[in-house]
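Visitor: Could you work out the structure for the sequence below:
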Amino acid sequence: MDVDRDKKGKQHRLVLEDREKLQISGITDVGSFNDNTVVISTELGDLVIKGDDLHIVSLDVNAGNIIIQGFIFSCVYAEKALYKKEKGFFKSMFK
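Guide: Modelled structure (predicted):
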């Protein structure tokens, strides 16, 4: 995996409270979301959040902040190829 680790000046933070509330700063875009998966682009890479009954409580892309609630299973930084199938699912669902 090729990751550029020289990210001076870029800030990104994850705060997970009791596996039920996730606050993230440094987001640049929300790629897709449903009850089980949220795909977010951040200043430091793409992030895939998996869980149950996930919903976005607050989103401010201009400020770079998001709050997600639900039961969080995992937060994984991933290459785009790893979640490409999920994006394809959403595209076909909303055609």
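
Visitor: from here on, contacts and neighbour counts on C-alpha atoms
Guide: Will do.

Visitor: Need the three-state assignment for Gly88.
Guide: Under DSSP: H, G, I helix; E, B strand; the rest coil, the three-state class of Gly88 is helix.

Visitor: and this one, so I can compare the two:
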Amino acid sequence: MDDKKTTRGRSHSILMENRQKVSITGVQDVDSFDESTVLLVTDMGYITLHGADLHISKLNLEEGQLIVEGEIIALQYSDADYIGGKGSGILSRIFR
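Guide: Below is the predicted model:
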């Protein structure tokens, strides 16, 4: 069986500390971010972080590492089909 989600060969992990700091490995890209939402592309699919006062304190895409700090409310995995669905493009977000 072909596992297309682990194409980079890196491990993927999430370590959350007291809902104030999350370290994620296997990060390929940061699709978007603001103080309340961070959308990541990882080796295992998309991850959406929801919270308040979120900021990226470390980003190293060569090593696939990311650290986000702030008040973390939720962390959710999604498939590419879900994220790329109707009405989720940048133009639809601008013209809401």
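
Visitor: What does the TM-score come to for these two?
Guide: Here the superposed chains carry a TM-score of 0.78, computed using TM-score structural alignment, normalised by the length of structure 1; 90 aligned residues with a CA RMSD of 2.7 Å.

Visitor: Now do Lys10 of structure 1: how many residues are near it, please.
Guide: Residues near Lys10 of structure 1, counting by other CA atoms under 10 Å, number 10.

Visitor: show me the contacts for it.
Guide: Lys10 of structure 1 makes contacts with 26, 43-44, as judged by CA atoms under 8 Å, 6 or more residues apart in numbering.

Visitor: Redo those as JSON lines? Include secondary structure.
Guide: Below are the contacts of Lys10 of structure 1 laid out as JSON lines (three-state DSSP):
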{"residue": "Gly26", "secondary structure": "coil"}
{"residue": "Glu43", "secondary structure": "coil"}
{"residue": "Leu44", "secondary structure": "coil"}
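
Visitor: Make JSON lines from those residues and add neighbour count and distance to Ile67 of structure 1 to it.
Guide: Below are these laid out as JSON lines (neighbours: other CA atoms under 10 Å; distance: CA to CA, whole Å):
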{"residue": "Gly26", "neighbour count": "21", "distance to Ile67 of structure 1": "12"}
{"residue": "Glu43", "neighbour count": "17", "distance to Ile67 of structure 1": "16"}
{"residue": "Leu44", "neighbour count": "19", "distance to Ile67 of structure 1": "18"}
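
Visitor: Work out for me the element the residue nearest in space to the middle of structure 1 sits within.
Guide: By CA atoms, centre = their mean, structure 1 has its centre lying nearest to Ile40, at 3.0 Å. Assigned by DSSP states H and E, Ile40 of structure 1 belongs to strand 37-42.

Visitor: Would you check the span in structure 2 matched by the helix or strand that contains Leu47 of structure 1?
Guide: Under the criterion of DSSP H and E, Leu47 of structure 1 resides in strand 45-60. Using TM-score structural alignment, the residues of structure 2 aligned to strand 45-60 of structure 1 are 45-60.
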